[in-house]
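Fold the following for me, if possible:
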Amino acid sequence: MGDKVLLTPTGKWMVGGGVAVALGLTALGLLQFANRPSAKQAQPAPAASPAAALVGKISALGRIEPAGEIVQVGGPSGERIGRMLVKEGQSVAEGQPIAYLESYNERLADRGVAQSQLKDALAQFSSTQQYGNAQIAEAQTRRSQADAPKQKELAAQNATIARLKDELAIAQTDLNRFQSLKTSGAVSQRELDDKRLAYQSKNGQLREAIAQRAKIQQEWNTSLRNADAQVQSARAEQGRSQAQIQVDTARSNLALAQARLERTIIRAPQSGQILKVLKKQGEALEPSVGGSSGGQGIVELGNTSQMYVVAEVYETDVSRARVGQRAVIASSAFPGEIAGIVEQVGLKIGKNDVTNTDPAANTDTRVVEVKIRLLNSRPVANLTNLQVQVLITPKS
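Here you go, the predicted structure:
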């Protein structure tokens, strides 16, 4: 009976039959890495209670990716690359231009026209404002001209009323005195009648002067209202002038031209490194696959200053994975091991994406993605999507 090689759910190999056969290099390397003793394990450890025993390590395959994953920066479909400003491996800052589309120069010219139109509209508005200010000043002058004479006339009339009141008081005193004298027979009836007539005359003059003052006050108020209405009318005309409408329209056109110009400048949405240039100068951006309205990608961008490993942990092991656990990764692509910290444990079980090179490996494994932040990103900063071996050490 021939020998059989079986794969357990944990990914470890078992050899059945009479004689064990040599394992594949990849599986053997993973077993050696999983069973590699640490410095502390090299020394005999004192006996510990079963509750304190260390739970077995979690082994898995994983892939390296930048923080925030790989971002594909695209542009509107139907456009063409006019000028590419970056190359692979170049570091870019957030908002930095990556490429100019072919329509950039045309949109730049449109913005120049809109700026000129706004400049002309502002000049026309300034001229209109000056004319409106002159009209307002003229209306205010007419108000002053209507105000000053009436003030003087009203002041004179008040002086007349004050004088007549004094004269009326004197006439009242004389009338009272002559009435007393008439009783004693010192004055005649005619003299008393003269004093009474003088008093009545002054009283009539006072009433007439008061009425005249009311008339002057009314005329003054009417003149002020008319002058104020002229000032307000001039100001309102200045506020709703056609020049102001033209300025508003020109500003809106400039904002539209600027927005259209910005659409022709492809900028970096975040700081990072250009991982791959997908389009060359002169190439067109065709619609995305499937007929969607989005355009094609121009570059792939990633924050390689902080690298992560996405470990695909088998579904039966994920219950032992926790945020904050220590982990190490290894690969033949870089020397030694790189330590990391578990930062996120996925909430969804799916099929594995990182496929083992062993043809006998299970390619339909159900796994959960566990994100590990590497403590030293420099050795793998240029190795995005590299397959690595992962060991996660559960806590006691």
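
When you work out contacts or count neighbours from here on, use the C-alpha atoms and nothing else.
Will do.

who touches the nearest residue to Asp364 once chain neighbours are set aside in this structure?
Nearest residue to Asp364 in three dimensions, chain neighbours excluded: Lys351, at 5.9 Å (CA to CA, 6 or more residues apart in numbering). Applying CA atoms under 8 Å, 6 or more residues apart in numbering, we find Lys351 in contact with 364-367.

Also this sequence, please, to line up against the first:
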Amino acid sequence: MDYFHLRVYRNREISWRAFSSTDSIASKPGIVYHAKNWPMRSPRRFPMRCPRPIPFHPRRFGQLATPLGLVIALLGLFLGGYATWQLQSLKPATAPSGSPAASGAAPSTSTSASAESASVPSQGIFALAKLEPEGGILQIGGLPGDRILEIMVQPGQEVRENQPLIRLASYEVADAELALLDAQKQRGEDLRRIIQDSAQAQDAEAQAKIAQARASGKIDLQLADKKIQLLEGQTASAQDLLARLQQSGQSRLEIEKQDSLLKQLQSELESARISRQHAVEAAERSERLAELQRTSARKNVDRLLMEIPAPLPEAVRLATLRRRNGEINAPIAGKILSLSARRGELVGQFPLMQLADTKRMIAIAEVYETSKAELEQWLKQGGVRAELESALIREMVPEKKLTGTVQRVGSMIGRNQLMPLDPVQDADRRIFEVRVLLDQPDLASRMIHHQATIRLLPKQAEPAAR
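Presented below is the predicted three-dimensional model:
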């Protein structure tokens, strides 16, 4: 019987097995059979397992390639940096804009600078400058969350102070609130007028009742007084007659009859006096009642006036303030520089437009800090003039440059905000700001935020050839 020597790969384990020619060798999942065709006398002479060999695999090559690639990358970076350093060392050194080397003046004290400027004409101080309106650019915005209803201006339009620029949706709401408050106020005034007219009529009626009560009481008193006078006269006559009858010795019947008549007259007189007192009291009661009715009518009128629904002054002021905030007006007279608002948009945190007064334009120059002493000395000697040049200025200005006068020299030293276009120059410089009032504001207003090169010269010095 012939035997075959098979190498079996299963789960990365290698084993040797002996099979006879009569055995069924079938490939199973995960098992690979590799047979060497040589006959074997006995399978016992070969071991069933052997040490695992180290076959070649792509993953093992990747483990070796990673450190090798890192070494190659570091070597390339080193060579590139060395080449860059060599190229930079070959370039000529350039002085930053506004520095003493660029302006042609060596850094020295004010005494040496004045002596040098007296002997050698100064080339000026060069720096970067930006064109700005003198009053700055106003960022116009609205209350966040409101909606833009109407835009009443266009970019580039000249506007006057307090001119409406943008109308928001809250303007209509506040306007409707004010209209409602005005209607309530008008209705309250109408009701007040009606109540006051009714009160006047009631007061007139009460006064008429009082006058009537007084007149009626006066008449009653007059009648009572006349009746009392009449009864007093009759009583006095009856007393005299009774006395004469008693003295003359008349019959007893006549005397009793006269005495009875006297008593009747006295009784009527007493009754008349009581009636007069009652008439006085009745007149007083009628007058007091009329006064009470008049007072009650007045209080009723006051109560009705208090119940009239009238708008509060605070509500009117609040609605007026809402309407004022719903309409954005121009705070100053000027020109609309940009308009980023669109109809129907919601107002956010960003400005809706930019407004500036372009009648006076300035240039803000960033001058190198070493030129501060020289510039201040020029200001003391008679002032400093400025010249601005750039490609855009040469195209738009007939004189090929903008001129101006230095207004103010800043006292704070800080980092520059204007970046030079030349990549070789320093991007980080220590500068101070200089404000220059321009002589051509109408031309400069067409180039707001334009960056140009400015040249500062003393006024008594003539411009040297550049």
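
just the strands in the stretch 101-250 of the second structure please.
In the stretch 101-250 of the second structure, the strands defined using DSSP state E, counting those that start in this stretch lie at 125-133, 138-140, 148-151, 158-159, 164-168.

Mean neighbour count, those strands: which tops it?
Highest mean neighbour count of the strands of the stretch 101-250 of the second structure: strand 125-133, a mean of 24 (counted as mean count of other CA atoms under 10 Å).

Residues contacting it, please?
For strand 125-133 of the second structure, the surrounding residues in contact (CA under 8 Å, 6+ apart) are 97-100, 102-104, 356-368, 371, 418, 420, 444-445, 447-457.

Take the contacts of Lys351 of the first structure and map them onto the second structure. Which survive?
On the basis of both residues aligned by TM-score structural alignment, their matches' CA atoms under 8 Å, what survives of those in the second structure is 364-366.

Show me those that map onto strands.
Judged by DSSP state E, those include Arg366 as members of strands.

Mind putting the kept ones among the contacts of Lys351 of the first structure into TSV with neighbour count and distance to Glu69 of the first structure?
Converted to TSV, those look like this (neighbours: other CA atoms under 10 Å; distance: CA to CA, whole Å):
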residue	neighbour count	distance to Glu69 of the first structure
Asp364	11	24
Thr365	19	23
Arg366	16	22
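
just the kept ones among the contacts of Lys351 of the first structure now: which is nearest Gln212 of the first structure?
When those are compared for distance to Gln212 of the first structure (CA to CA), Arg366 wins out at 106.8 Å.

Wait, the closest one touches Ile349, no?
Yes. Using CA atoms under 8 Å, Arg366 of the first structure makes contact with Ile349 at a distance of 6.3 Å.

Overlap of the contact sets of the two?
By CA under 8 Å, 6+ apart, Arg366 of the first structure and Ile349 have these common neighbours: Glu315.

now the contacts of strand 125-133 of the second structure: which count as buried?
Buried subset of these (neighbour count, 16 or more other CA atoms under 10 Å): 97-100, 102-103, 356-358, 360-368, 371, 418, 420, 444-445, 447-448, 450-457.

Quick check: the gap between the residue nearest to Asp364 of the first structure and Ile372 of the first structure.
Going from Lys351 of the first structure to Ile372 of the first structure by CA to CA, to the nearest Å gives 19 Å.

do Gln387 of the first structure as well
Taking CA to CA, one finds Gln387 of the first structure at 14 Å from Ile372 of the first structure.

quick one, strands of the stretch 251-396 of the first structure?
Applying DSSP E, counting those that start in this stretch to the stretch 251-396 of the first structure gives strands spanning 265-267, 272-277, 297-314, 326-331, 334-351, 366-374, 387-393.

Among the ones you listed, which comes closest to Val73 of the first structure?
strand 297-314 (5.3 Å).

average gap between that closest one and the second structure?
Mean deviation of strand 297-314 of the first structure relative to the second structure after superposition (mean CA distance after the TM-score superposition for the first structure): 2.0 Å.

ok and that strand relative to strand 366-374, angle-wise?
With axes from the mean of the first three to the mean of the last three CA atoms, to 10 degrees applied, the angle from strand 297-314 of the first structure to strand 366-374 works out at 110 degrees.

Give the other helices and strands that strand 297-314 of the first structure contacts.
Judged by 3 or more CA pairs under 8 Å, 6 or more residues apart in numbering; DSSP states H and E, strand 297-314 of the first structure is in contact with strand 58-74, strand 272-277, strand 366-374.

and of those, who's closest to Thr160 of the first structure?
Checking those against Thr160 of the first structure by CA to CA gives strand 58-74 as the closest, at 90.1 Å.

Enumerate every residue touching Glu153 of the first structure.
With contacts defined as CA under 8 Å, 6+ apart, Glu153 of the first structure is in contact with Ile216.

cool, Ala310 of the second structure as well?
For Ala310 of the second structure, the contacting residues are 184-185, 188, by CA under 8 Å, 6+ apart.

Return the subset of those residues lying in helices.
184-185, 188 (DSSP state H).

So which residues of the stretch 201-350 of the second structure form helices?
252-306, 313-325 (DSSP state H, counting those that start in this stretch).

circling back to that earlier point, closest one to Ala315 of the second structure among the strands of the stretch 101-250 of the second structure?
Nearest to Ala315 of the second structure among those is strand 164-168; the distance by CA to CA comes to 20.3 Å.

Need the contact partners of that closest one.
Residues from elsewhere that reach strand 164-168 of the second structure, judged by CA under 8 Å, 6+ apart: 146-153, 326-330.

Excluding sequence neighbours, find me the nearest residue to Gln196 of the second structure.
Nearest residue to Gln196 of the second structure in three dimensions, chain neighbours excluded: Val301, at 7.2 Å (CA to CA, 6+ apart).

Counterpart of that neighbour over in the first structure?
Under the alignment (TM-score structural alignment), Val301 of the second structure pairs with Arg235 in the first structure.

Who are the contact partners of that match?
Arg235 of the first structure neighbours (CA under 8 Å, 6+ apart): 132-133, 136.

quick one: the corresponding residue of the second structure for the residue nearest to Asp364 of the first structure from Asp146 of the second structure, how far?
For Lys351 of the first structure, the aligned residue in the second structure is Arg415 (criterion: TM-score structural alignment). With distances taken as CA to CA, Arg415 of the second structure is found 39 Å from Asp146 of the second structure.

same question, Lys226 of the second structure
89 Å.

And the two? Which one has more around it.
Neighbours were counted for Lys226 of the second structure and for Asp146 using other CA atoms under 10 Å; Asp146 has more, 17 against 13.

Next, the contact list for that one, please.
168-170, 346-347.

go on, Gln349 of the second structure?
By CA under 8 Å, 6+ apart, the contact set of Gln349 of the second structure is 141, 144.
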